[in-house]
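1. Take a look and give me a structure for this.
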Amino acid sequence: MRQVVLASGNAGKLREFAALLAPLGLELLPQTALGVPAAEEPFGTFLENALAKARHASRATGLPALADDSGICVEALGGRPGVWSARWSAMRREEAAAGRRAVAAPGGAGPADTDAANNAQLVADLQGQADRRAHYYCVLVLVRSPDDPQPIVADGSWYGEVLDAPRGAGGFGYDPHFLIPSVGLTAAELDAEAKNRSSHRGRAMRALVERLREGGLTQAGAA
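-> Predicted structure coming up:
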């Protein structure tokens, strides 16, 4: 493999993944640059959604494809937002209108909310909650072809707490509200190198890279 399509148009993810894959001699191309529309994400698990996205991008481009599905899981909310993380604010509005809790993943049901809207909703949901424990989770799936019968899968978690007030200007998503107690900083206050060492995506990517090396799927001589 020389080129891999990233099944996402998220600029933050592209920066993080490209930096982690560069030492292997792999060029990461965002699917938006190749005219590939976003895939539906109708499933209730991170793994199923990531696999659907990877197969969709590979089928549309004829190239190997890498996809992730990730989100923040909050203990006091029963593990939510989870697979709803990208459109948590919209999901909560839909729940309020329907008068019930959603029971199926709505990934393909509408566009992602803004980070500000999602963060504001999460903070509102945790008002009065003493338990602020949370973790980011990421699963990565790489397929060599659309119908690859042996996708390469890796995952990683990153544990912390949710803050009411945002801190830091880096990162994206819920990063300004995600405190890592061991260092006393939010994910948005870490520099890119420190974040890649510790984050759920960094951990998942390192596991994926090891699998790629073991399988001889990177360029010869890559560090």
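
2. switch to C-alpha atoms for all contacts and neighbour counts from now on
-> Will do.

3. Next one: the residue most central in space within the chain relative to residue 98, how far apart?
-> Nearest residue to the geometric centre of the chain (CA atoms, centre = their mean): residue 70, 3.1 Å. Distance of residue 70 to residue 98, given as CA to CA, to the nearest Å: 26 Å.

4. Also residue 181?
-> 37 Å.

5. Kindly report the same for residue 134.
-> Distance, residue 134 to residue 98, by CA to CA: 27 Å.

6. before we move on, the earlier item: by contact count, what packs against the one helix or strand the residue nearest to the centre of the chain maps to?
-> For residue 70, the element it lies in under DSSP states H and E is strand 65-74. Under the contact criterion of 3 or more CA pairs under 8 Å, 6 or more residues apart in numbering; DSSP states H and E, strand 65-74 touches strand 3-6, helix 46-61, strand 133-143.

7. what angle separates the second one from strand 133-143?
-> Translated: helix 46-61. Inter-element angle recorded for helix 46-61 and strand 133-143: 30 degrees (by axes from the mean of the first three to the mean of the last three CA atoms, to 10 degrees).

8. Sequence B follows; please return its structure for comparison with A:
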Amino acid sequence: MSKRLGSGSLVIATHNAGKLKEISALLDPYGVKCISAGSLGLPEPPETGTTFAQNALIKARASAEASGIVSLADDSGLSVAALDGRPGIYTADWAERQHFEGSPGRDWYMAMGKVEGLLAEQGPDTPRDAWFSCVLALAWPDGESVVYEGRIDGSLTWPPRGTLGFGYDPVFVPSGRKETFAELDPAEKHAMSHRADAFAKLVAEQFGA
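-> So this is what the prediction gives:
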């Protein structure tokens, strides 16, 4: 790794205001000003990779090339051991797009139900081990890039519990805990999450001594 981030602007390769806010808060102590690809009018590239790292790099490189500014992208999802790692990179796709109160969104209860249904087909003794992965990709306009991978292990429960999380959080119980991600205080969840793990590695390499 020959390049390092300094203070200044960083494009976050997302059109999601919530994700921009979360990442901005994590990088603000290091003097980094985050701007979203959406605010710059950059298109979302097709995610044609077969791994989290490939898709994160596709997004980061597209933003860096289009903006001329160092860019950061993430790709994350849930993997279930008994389902051979599925849904994996298709985590969001398993939650089909629906229209709620007039605006489009994803049906995460449907997605959780799909996972549970596939596990139930394998019988009551099927292991319920699962993990969340997060890959952060940094890309520079000259083509250099680096990735940081984070992970948290746990198991799946049913029925869903808790209202504080999103996505598959209501069915994921992190190892060593009894609560689902959706039952934990958001600050506590974020401190132990797969994204926190990946960010800790990024900060250590990019801003460490």
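
9. Superpose the two chains and report the TM-score.
-> Remark: TM-score between the superposed chains equals 0.83 [TM-score structural alignment, normalised by the length of structure 2]; 193 aligned residues with a CA RMSD of 2.1 Å.

10. Which residue range of structure 2 does the strand holding residue 70 of structure 1 align onto?
-> Mapping strand 65-74 of structure 1 onto structure 2 (TM-score structural alignment) gives residues 71-80.

11. Which position in structure 2 pairs with residue 142 of structure 1?
-> Checking TM-score structural alignment: residue 142 of structure 1 goes with residue 138.

12. can you pull the buried residues of the helix or strand residue 96 of structure 1 falls within?
-> Using DSSP H and E, residue 96 of structure 1 sits in helix 88-98. For helix 88-98 of structure 1, a neighbour-count test (16 or more other CA atoms under 10 Å) marks 88-92 as buried.

13. Turn the residues you listed into TSV, including distance to residue 25 of structure 1.
-> As requested, those are exported to TSV (distance: CA to CA, whole Å):
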residue	distance to residue 25 of structure 1
88	36
89	39
90	39
91	40
92	42
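
14. Can you give the distance from the match of strand 65-74 of structure 1 to the centre of its chain?
-> Remark: stretch 71-80 of structure 2 is offset 4 Å from the chain centroid, using CA atoms, centre = their mean, to the nearest Å.

15. again with stretch 4-18 of structure 1
-> Remark: stretch 4-18 of structure 1 is offset 10 Å from the chain centroid, using CA atoms, centre = their mean.

16. With stretch 144-160 of structure 2 instead?
-> Chain-centre distance of stretch 144-160 of structure 2: 8 Å, with CA atoms, centre = their mean.

17. got it, and stretch 76-90 of structure 1?
-> Remark: stretch 76-90 of structure 1 is offset 13 Å from the chain centroid, using CA atoms, centre = their mean.

18. Now do the buried residues in that stretch.
-> Neighbour count says stretch 76-90 of structure 1 has 77, 80-90 buried, by 16+ other CA under 10 Å.

19. what number of residues lie near residue 187 of structure 2?
-> Other residues within reach of residue 187 of structure 2, judged by other CA atoms under 10 Å, total 9.

20. tell me the helices in structure 1, going along the chain?
-> In structure 1, the helices defined using DSSP state H lie at 11-21, 46-61, 88-98, 115-125, 192-198, 200-214.

21. ranking these by burial, who's on top?
-> Most buried of the helices of structure 1 by mean neighbour count (mean count of other CA atoms under 10 Å) is helix 46-61; its value is a mean of 22.

22. elements contacting that helix?
-> Applying 3+ CA pairs under 8 Å, 6+ apart, one finds that helix 46-61 of structure 1 contacts strand 3-6, strand 65-74, strand 133-143.

23. List the contacts of the last one.
-> Contact with strand 133-143 of structure 1 is made by 46-47, 50-51, 54-55, 58, 64-76, 150-162, 200-201, 204-205, 208, as judged by CA atoms under 8 Å, 6 or more residues apart in numbering.

24. go with 6 Å
-> Residues outside strand 133-143 of structure 1 that contact it (CA atoms under 6 Å, 6 or more residues apart in numbering): 51, 64-75, 151-161, 200-201.

25. With the second one instead?
-> Contact with strand 65-74 of structure 1 is made by 4-7, 46, 50, 53-54, 58, 79-82, 85, 134-143, as judged by CA under 6 Å, 6+ apart.
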